[in-house]
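**Student:** After the sequence you'll find the predicted model.
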Amino acid sequence: MTPSPVYIAGVGMTPFQSPKKSAASSSNPEGDYFNLAVSACVKALLDAGITYDEVDQGVGSYVFGDSAGAQRVFYTLGMTGIPIYNVHNYCSAGSTGLYMANQFIQAGCADCVLVVGFDKMYPGALPQIYKDRENPLGRILELSKKFIPEGQGESAGWTPQLYANAQAEYLEKYGPAGAKPEHFAAIAATNRTHGMSNPYSQLRQAVTTGDVSSSPQVSGSITRLQCCPSSTGAAAAILVSERFLQSHPYLKQSAVSIKGQALATDSRELYEPASAIELIGSNMTRRAACTAFRQASLLAKDIQVIELHDCFTTNEMCAIEDLGLAAHGEGWKLIENGGITYNSKSATKRTSPGWIVNPSGGLISKGHPLGATGLAQITELVWHLRGWAANRCVPQTKHCLQHNMGLGGATVVTILGRADGQVAPSLSEMQDQVDGRQRLGYNPALEARGVRRQDFDAVRSQKASSEWAAATFETEGNPREPRL
C-alpha cells in the first residue's frame, strides 16, 4: 500500500537565545514557554495562510515542562476541541512530533496538523531533574564510565563525558589513518561561520579552528566551543494532506513534500558489543537513514543540503559517516577537504564533491532548545527548498535531509523535496509570486521579527477563541495582563 503524500505548508520559529538573557528584544519578546511557542505557531499559520480553525490535530514537543504544556500553547490560539498530544522524546522530541503528524496524515486520520516544539531551558549542562527515581539513561551512563581513559576523571556534566569518550574512541581507531582533534575543532569553526548568516542563531560570531582547540577543556579533548549552547526558543510546522493541498491551490508553489521519513530507537548494539561511539546512538542514525533513503528512492549523493544534529562535534563527525556522506573512519577527510561547507570563492557555491551541512549554523551556532531543535531544522530546509534563504542558499537544491537524535533513544531522519519536483528557484525568479512572505510582511529566512497583535488576531480561531486562555500572550510591544 502506497502511503498518502504529506506536505509541509507552513513553518515558523523564534530566535534562539541563551536562558541567561534577561532583557527582552524586539525580535523575540521575552515571555514564558507558551509565548515563544504561540509566536512560532502564528508565524507558521501566517505562512500557510490559514487560521487555527483549519487545524485537525495539534502536537506539542518539549522536554523541560509539566504535562499538558501543549494544551496551554494551543488553547491560546483557540479551544476547538481537537486532539492534542504532548511529546517528550529528549533531543528528538520535535522531530518525533513531526513524525507523528506525518503518520496521522498518511493514515487518513487528519488533513492538517500543527506541530510545535519549544523549551525554556536551564543555563549550563543538562540537569537531572528527578533525583528520587531511576534515570532513564542510567544504564547508558553506567556503561559510559568504562570508556573514560585511565587517569581522566569524570567530567562535571554527563553529556560531555559521553561524547568525549566517543571522540577518544574515534581518534584511537582512525588516528593512525590521519584523524586528528583539529578535525573536530574544524566542525565547530565551520558551523559558527555558517551561523553568521542565520538571523535566528544564538551565536553569530565566527571562530577559527585554533579558537575552538584552545577554548577551555570540558571533557577529554572536547572543548567549550565544541559544545552546543543551552537555549530557549520555539519552532513550528504545519503538515497537510494531498486533499488539503488541492483545496488550497495557492500553497502548491511553496509546499514541501516529505519524501521519506523514519524514526529509529536503539538496537542491542547500544550495549553489545560495548562501544563509546554506539553509546551516542550511531546505530539509530544508520537505520533511520537507510529507511528514509529507501522510502524516498534516493541516495546520499542525491542530497544537496543537510541539517544534522551536532550537539557536540563528535556527533557531527559520526553522523556524517552514519548518513553515508563518507565511509566509516573517513569523515575527517570530508571535513579536511571542505566537503561540508561552501566554496571559499563564493558564499553560495556548493563544494564538489560534498554537501552543505548545517547552513543554519547547526546546534553549535544556532543553539539547542531540545523540543524545538528538530522543527527548527525543518524550517531551515523548507526555506532552502523555497529559495528564500538567499544569503546561504545552494544553487540547484532539489533534496534536503534532516537528522535529529536524542539519547535514550530516538533518532529521526527526514528527506524533503519540493512538491513540484523542481529545484529551488532563486529570489529573482519569484519576484511576482504571492506566498507566505507577503502574508508575513517580510522574508523570514533573512529576517527575524516578532509577532504583532494583528498577526495573532489574523490566525487565531475565529469560531472558538477564549479571551481568558489568550489573555497572557504577549505580542511585540503589546504586553497583556490576565483578565478576570
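**Tutor:** Structure received. From a predicted model like this one, the values you see are computed outputs, not experimental measurements.

**Student:** Going by C-alpha atoms from here, please, whenever you check contacts or count neighbours.
**Tutor:** Noted.

**Student:** So which bits of stretch 128-144 are buried?
**Tutor:** Judged by neighbour count using 16 or more other Cα atoms under 10 Å, the buried positions of stretch 128-144 are 140-141, 143-144.

**Student:** ok, of those, which one's closest to Glu269?
**Tutor:** Nearest to Glu269 out of those is Ile140 (Cα to Cα; 11.9 Å).

**Student:** Using the three-state scheme, assign the closest one.
**Tutor:** helix (DSSP: H, G, I helix; E, B strand; the rest coil).

**Student:** so it sits right up against Glu278, yeah?
**Tutor:** No. At 10.2 Å, Ile140 does not count as touching Glu278 under the criterion of Cα atoms under 8 Å.

**Student:** Need the overlap of contacts for those two.
**Tutor:** Counting by Cα atoms under 8 Å, 6 or more residues apart in numbering, the common neighbours of Ile140 and Glu278 are Tyr271.

**Student:** put this beside the first:
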Amino acid sequence: MSGRVMVAGVGMVPFATPSRSDSYDVLAEGAVRAALADAGIDLAAVQQTYAGYVYGDSTSGQKALYRVGMTGAPVVNVNNNCSSGSSALFLARQAVASGAADCVLAFGFEQMRRGALTMQWDDRPNAFERFDEVVTKVQGEVEGVPFAPRYFAGAGAAYCEKYGMDPAVFARISVKSRRHAANNPYAVFTDPVTVEEVLASPRILGWLTRLQCCPPTCGAAAAVVVSEDFARAHGLRADVAITAQAMTTDTPSSFDGDLMRLVGYDMTAAAARQVYEVAGVDPLDVRVVELHDCFTTNELMTYEALGLTPEGTAEKFIVDGDNTYGGRVVTNPSGGLLSKGHPLGATGLAQCAELVWQLRGEADKRQVEDVTVALQHNIGLGGAAVVTLYEKVG
C-alpha cells in the first residue's frame, strides 16, 4: 500500500450515562454530521463507510447513517469488542492507503445498558471460554463478579506481585483521569476525586474499586479520512496524517497463565513495535497519548507495553507525574475511558478526535504543548489491539 492518509475531519457528541442518552442512531447522526462539517464535505463525497459498534443488530450502521443520507455507497459494519471504533478506522485507512477509495468515513457508536458487560448469547460457544479457563485456573471460582473486572483485577495483581508495587498506586490514575476530564465538555465524569475516595469506593474484586473501572456509557464519534491528493484537490485540511497503524490479535502467549498477557499486553507491545518501526518514531518522542484505560490496571500496564516507560517502572512514572501535564507525556488528556466514558464502538474514534484536535492546537484547556506526533491505543479482548500514530503536517 502507498499514499499518505490524512484525517480531514473529526466529530463526536457528548458522552452520557444510559439513563440520559439518546438512541444510538441519533448519537451517530450527530457525530457523523460533525465530522463531515469539520471536513467541509457532504456525505455524497464519501465513497465507503465503516461503522463500529458492539451491542446492536446487523446493519445498525446503515440505520444510523441513513439519518444523514442515503447515497448508495457501501457501508461495512465492524464488531471487534472494545476496539470496534479503531478497527473501523483501520479499515478506512487501508481503503485510502491502497487506492481503493479517496474519501472514507469511519464512525462508531454504542447505546449501552446500565451495569457490567455481559454475554448476549447463551445458546452457542462463548468467545471468552478460553479466557475464562485461564483466569479460573489462576483465581479459582469467583462468584458474582463480571468477567471483565475479573480479568483486569487479576492482571493488576500479577503486575503488583511481579514488581512489588502497592495496589494503591492504581488509584492515582483515577485521580489524574478526573482532573483531565474536567476540561473536556464531552466527558461524563468531571468532578474531582482523591486517592482516598477512589480507594473507599465500593469494592469490585480484591482492591479493585468502582472508581477504578470505566462506566457503561452511550455516545458516538466519527472521522473522515482522505488521500492527500483528494484533500488538495478539494481544498480540505491536510494538516494531520495517519503515519503508521497496526492491528494485532492474540498469540499463544495470551493463554500461558500470565493474566497481564491475557488482557492484551503482548498484543499491544507487538502493535506498538510495528508502528514505531514504520513511522521511525521513538516512543520517547511522543508527547500525548490516548490509551485504553478501561481499568486503572490496564492504563498502568499499557504505559510499559507502549514503551512510554521501561518495564517495571510504571509506579515511578506515575508518582513522578510523568503521565500528565508538566511530565514527560500526557496520557488521556480527554479523561480517557475512566472519566470521559467508554461507549464501546465509539471509543477508538473519540480517541482519534481528541488527538486530531491536539495536533491542530484546538484542544482548548486540554492542549498539550509542542505536539507534533500523537499515539492512540485501543484494545478489545477476544482480541484485537490497534495502535495508531498521527503526525502534524506542515
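**Tutor:** Nice, I can see it. What you are looking at is a predicted structure, and each value in this text was computed from that prediction instead of being measured.

**Student:** on that earlier part again, with distance to Gln377 of the first structure as extra columns, can I get the buried residues of stretch 128-144 of the first structure in a markdown table?
**Tutor:** Supplementary listing: those in a markdown table, determined by distance: Cα to Cα, whole Å:
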| residue | distance to Gln377 of the first structure |
| --- | --- |
| Ile140 | 27 |
| Leu141 | 28 |
| Leu143 | 31 |
| Ser144 | 29 |
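
**Student:** and which of those residues is nearest to Glu330 of the first structure?
**Tutor:** So of those, ranked by how close each gets to Glu330 of the first structure (Cα to Cα), first place is Ser144, at 24.3 Å.

**Student:** Can you tell me what that closest one aligns to in the second structure?
**Tutor:** Aligned counterpart of Ser144 of the first structure in the second structure: Val135 (TM-score structural alignment).

**Student:** now do Ser67 of the first structure
**Tutor:** Aligning on TM-score structural alignment places Ser67 of the first structure opposite Ser58 in the second structure.

**Student:** next one: Thr379 of the first structure
**Tutor:** Thr379 of the first structure maps onto Ala353 in the second structure, by TM-score structural alignment.

**Student:** give the contact list for Arg328 of the second structure.
**Tutor:** Going by Cα under 8 Å, 6+ apart, Arg328 of the second structure touches 287, 322.

**Student:** again, but for the one 3 residues further on
**Tutor:** Remark: with contacts taken as Cα under 8 Å, 6+ apart, Thr331 of the second structure is in contact with 288-291, 323-324.

**Student:** swap in Val78 of the second structure?
**Tutor:** 50-53, 84-85, 87-88.

**Student:** circling back: show me which pair in the contacts of Thr331 of the second structure is furthest apart.
**Tutor:** It's Leu291 and Thr324 that sit farthest apart of these, by Cα to Cα, at 13.0 Å.

**Student:** Inside strands: which ones of the contacts of Val78 of the second structure?
**Tutor:** Taking DSSP state E, the ones among the contacts of Val78 of the second structure that sit in strands are 50-52.

**Student:** for the residues you listed, which one is nearest Gly115 of the second structure?
**Tutor:** Looking across those and measuring by Cα to Cα, the closest to Gly115 of the second structure is Gly52, at 21.2 Å.

**Student:** now that closest one: how far from Phe90 of the second structure?
**Tutor:** Separation of Gly52 of the second structure from Phe90 of the second structure (Cα to Cα, to the nearest Å): 11 Å.

**Student:** Ok, Phe107 of the second structure next?
**Tutor:** 11 Å.

**Student:** Between these two, which has more neighbouring residues?
**Tutor:** Ranked by neighbour count (other Cα atoms under 10 Å), Phe107 of the second structure and Phe90 place Phe107 first, with 39 against 19.

**Student:** who touches the more buried one in this structure?
**Tutor:** Phe107 of the second structure neighbours (Cα under 8 Å, 6+ apart): 28, 31-32, 49-52, 85, 88-89, 220-223, 346, 349.

**Student:** In the first structure, what sits opposite it in the alignment?
**Tutor:** Alignment note (TM-score structural alignment): Phe107 of the second structure maps to Val116 of the first structure.

**Student:** Spatially nearest residue to that match (excluding sequence neighbours)?
**Tutor:** Spatial nearest neighbour of Val116 of the first structure, excluding adjacent residues (Cα to Cα, 6 or more residues apart in numbering): Ala236 at 4.2 Å.

**Student:** for that neighbour, what are its contacts?
**Tutor:** 11-13, 37, 40-41, 44, 114-117, 372, 375-376, 379.

**Student:** so where do the helices sit in the stretch 101-250 of the second structure?
**Tutor:** With helices called from DSSP state H, counting those that start in this stretch, the stretch 101-250 of the second structure shows them at 129-139, 147-163, 171-181, 195-200, 228-233.

**Student:** how far away is the spatially most distant residue from the centre of the second structure from Arg4 of the second structure?
**Tutor:** Within the second structure, the residue lying farthest from the chain centre (Cα atoms, centre = their mean) is Ala233, at 31.5 Å. Ala233 of the second structure sits 14 Å away from Arg4 of the second structure, taking Cα to Cα as the criterion.

**Student:** likewise Asp123 of the second structure?
**Tutor:** 45 Å.

**Student:** which one in the second structure is aligned with Gly78 of the first structure?
**Tutor:** Under the alignment (TM-score structural alignment), Gly78 of the first structure maps onto Gly69 of the second structure.

**Student:** List the contacts of that match.
**Tutor:** Gly69 of the second structure makes contact with Leu43 under the criterion Cα under 8 Å, 6+ apart.

**Student:** tell me the secondary structure for it?
**Tutor:** Taking three-state DSSP, the label given to Gly69 of the second structure is coil.

**Student:** before we move on, what about the one 4 residues further on?
**Tutor:** Secondary structure for Ala73 of the second structure, judged by three-state DSSP, is coil.

**Student:** Neighbours of it, how many?
**Tutor:** Ala73 of the second structure: 12 neighbours (other Cα under 10 Å).

**Student:** wait, isn't it in contact with Gln47?
**Tutor:** Yes. With contact defined as Cα under 8 Å, Ala73 of the second structure reaches Gln47; the gap is 5.7 Å.

**Student:** gap between Ile82 of the first structure and Ala40 of the first structure?
**Tutor:** 19 Å.

**Student:** ok, back up a step: closest to Ser254 of the second structure out of the contacts of Phe107 of the second structure?
**Tutor:** Gly85 (22.6 Å).
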